[in-house]
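Student: Would you be able to build a 3D model of this:
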Amino acid sequence: MTTVLLHTGQTAPKVERPQPRVQVVRGGRHGLNRARHLAASTLNVLAVALLLGLIVSVVYSQAKITELNGQINDTKTQLTAAQSEYDYLATQMSNITSRASLQQVAEGQLGLVQVDPSQITYVQLEDQSVIEKTTSSAQLLVSDVRTAALNLLGSLNP
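Tutor: Below you'll find the predicted structure:
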């Protein structure tokens, strides 16, 4: 502490500093404790709400994953069935279109026979050669009437 001497030889009076004012809150210290308790309770409630939100979101996401896995399994089952059916149909088509199978159907069900090379006749025409079928005027008239009738019927039934 410093002592100041005045020109008269006396010491200067001590100046006291004013004490800071303390605001009195209703309830005093009890009010301050209540505010702290309320803030702590609010933080606890927020923490619990956040934790519950996380738990609900995890449970929901697990349920959604389980649902999607079920859909994936159903689709895989359908794909496997479709692949099996495709393989079966491809085998059937291969069997039907094979040369031996076609020959059996042609000979057995349709009564066709293979052509013998001796049955084939080759005709060579000259550039100016034309084969004409001779017809009578009566046949031409009947043919024209028939064509006209077919055209008329075709235009009536679109």
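
Student: make it CA atoms for all contacts and neighbour counts henceforth
Tutor: OK.

Student: Could you identify the helix or strand that succeeds the host helix or strand of residue 45?
Tutor: Element membership of residue 45, judged by DSSP states H and E, is helix 29-97. Using DSSP H and E, the next helix or strand after helix 29-97 towards the C-terminus is helix 99-104.

Student: want to put them side by side, so please do this one too:
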Amino acid sequence: MSGLVRPEDTRLIVGPETSDGGGVYYLTPEIALVESCDVITPPADDPRAFGRIAAVNALSDIYAMGGTPLTAMNIAFFPACSLEPAILGEVLAGGQDALNEAGCCLVGGHTVEDTEIKYGLSVTGTVHPAEVLRNSTAGAGGSPLDVAVESQCG
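Tutor: Below you'll find the predicted structure:
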């Protein structure tokens, strides 16, 4: 993305120049948007487990930046001619299970015909602009490996 020409926007707190899991955009002195998008291939044979893992992975970027997830959109790639619809349904159900546990509202999604199944989500959340956590500052006062787990994962 380094070759893209983007207009300057002073409201962008965290953008694509960093290695963070998402972007942060200033809205008000109290609220900034945190946005992330993650798509993965199946790390598990069970379709529902795959969906859950993908959703937790997508949600984790919002949490890692200090945010609270609010809404999500499904992104599913699948071979329409060879994948049973029930399998895709189970993947989506696993994702919905994780969203429900996080209190995150599914607002829509998009599907793409592909040669193999992939699934993920675009997640939007909020964070106080002064409380944004960044990869570049993760080591300030501690180790970059210091992690606070606030909710059960997967």
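
Student: Next, the TM-score between them, please.
Tutor: The TM-score (TM-score structural alignment, normalised by the length of structure 2) is 0.16; 32 aligned residues with a Cα RMSD of 3.8 Å.

Student: quick one: residue 45 of structure 1 and residue 53 of structure 1, what's the gap?
Tutor: 12 Å (Cα to Cα, to the nearest Å).

Student: Overlap in contacts, the two.
Tutor: Residues touching both residue 45 of structure 1 and residue 53 (Cα atoms under 8 Å, 6 or more residues apart in numbering): there are none.

Student: Residue 56 of structure 2 in helix, strand or coil?
Tutor: Secondary structure, DSSP: H, G, I helix; E, B strand; the rest coil: residue 56 of structure 2 is helix.

Student: Count the neighbours of residue 113 of structure 2 for me.
Tutor: Residue 113 of structure 2: 12 surrounding residues under other Cα atoms under 10 Å.

Student: Same check on residue 104 of structure 1?
Tutor: Neighbours of residue 104 of structure 1 (other Cα under 10 Å): 13.

Student: how close does it sit to residue 93 of structure 1?
Tutor: Taking Cα to Cα, one finds residue 104 of structure 1 at 15 Å from residue 93 of structure 1.

Student: repeat for residue 33 of structure 1
Tutor: 89 Å.

Student: Quick check, residue 14 of structure 2 in contact with residue 24.
Tutor: Yes - here residue 14 of structure 2 reaches residue 24: they are 4.8 Å apart, a contact under Cα atoms under 8 Å.

Student: quick one, which of the two is more surrounded?
Tutor: residue 24 (28 against 20).

Student: Give the helix, strand or coil label for that one.
Tutor: strand.

Student: Touching, it and residue 32? I think so.
Tutor: Yes - counting by Cα under 8 Å, residue 24 of structure 2 touches residue 32, with 6.4 Å between them.

Student: what about residue 100 of structure 1, neighbour count?
Tutor: 11.

Student: Likewise for residue 95 of structure 1?
Tutor: The burial count for residue 95 of structure 1: 13, using other Cα under 10 Å.

Student: so what's it up against?
Tutor: residue 101.

Student: No further questions, thank you.
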